[in-house]
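Participant: Show me how the following folds:
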Amino acid sequence: MSAPDTAAPDAQEGPLAVHEAPHRLGPLEQIPVGEGRAFGVDGQQIAVFRVRSGSVYALSAVCPHRGGPLADGQLDERQVLCPLHLNGFELATGCSTTGESPLTAYRVEVDGTGDVLLYLHGAVRG
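Facilitator: Take a look at the predicted model:
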């Protein structure tokens, strides 16, 4: 007879696992396809981008070069260009494609009701 399993259901995540509630930014339709929109979340400016394939990305909203509004930049499936000086940043990672400091990339998803959910915890710097 084997000993009963007494491990807690979340034991594999560790004792300090954090389960962050997402920030609900509203309906995806407020972000036109091929564009970005800036949101203020917990004192930070976050740009959320909706590319033509339907994927959604979130990055810091301010270009580190001269403070350009990245949500107003041109984008394709992989990167956004700052509207001031055309500095490029990868949408998935925040890494610069033109030698600037990287941006912070945030986890973002669209839920079953079509709302955009943003997670600040666990953000990565490109």
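
Participant: Could you use CA atoms for every contact and neighbour count after this?
Facilitator: Will do.

Participant: Next, count neighbours for residue 105.
Facilitator: 24 (other Cα atoms under 10 Å).

Participant: Before we compare anything, build this one as well:
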Amino acid sequence: MVDPTAGARAAADGLPAAATVVHAFDAGPDFRDVCVPTGAHATVLGQVCALDGQADLVVEKPVCAPADVTRVRGLLAGHGGRVVVSENYHSSRVSAAVAQAAWNAGRLSRSSRCGR
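Facilitator: Model prediction:
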């Protein structure tokens, strides 16, 4: 999780948090999940691609703001990792599967399960 204000909340749930994308790479995640406001997707994607051109990415939809389409296409055209676009709705199967996997791995507290 990259959020300069979420450190205490993440720590309470036993999750690592980083203040910047660069710091998040220190955790060595298996994939990068870009879940920031849509207007920040292009910037964060650019940071991730610059740090690891082979990173596997999950990006919330919409992938980017209309003004950023050309920039994001350029970033992803040269990217060597897998890219998956996910819907970020609470009721999505992807969200449920990720939450269940985190729960099974002991990485998610009951308070974080959003009623599941």
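
Participant: what TM-score comes out when they're superposed?
Facilitator: Comparison of the two superposed chains (TM-score structural alignment, normalised by the length of structure 2) gives a TM-score of 0.27, and 62 aligned residues with a Cα RMSD of 5.1 Å.

Participant: tally of neighbours for residue 75 of structure 1?
Facilitator: 23.

Participant: which non-adjacent residue is nearest it?
Facilitator: Leaving aside its sequence neighbours, residue 75 of structure 1 sits nearest to residue 81 (Cα to Cα, 6 or more residues apart in numbering; 6.2 Å).

Participant: do residue 71 of structure 2 as well
Facilitator: Distances taken as Cα to Cα, 6+ apart place residue 42 nearest to residue 71 of structure 2, at 7.1 Å, with adjacent residues excluded.

Participant: these two touch, right, the one you found and residue 73?
Facilitator: No - when contacts are counted by Cα atoms under 8 Å, residue 42 of structure 2 is not listed as touching residue 73 (9.7 Å).

Participant: Give me the common contacts of those two.
Facilitator: Taking Cα atoms under 8 Å, 6 or more residues apart in numbering as the contact rule, residue 42 of structure 2 and residue 73 touch no residue in common.

Participant: which one of those two has more residues nearby?
Facilitator: More crowded of residue 42 of structure 2 and residue 73, by other Cα under 10 Å: residue 42, with 22 against 13.

Participant: any idea how far that one lies from residue 24 of structure 2?
Facilitator: To residue 24 of structure 2, residue 42 of structure 2 is 17 Å away according to Cα to Cα, to the nearest Å.
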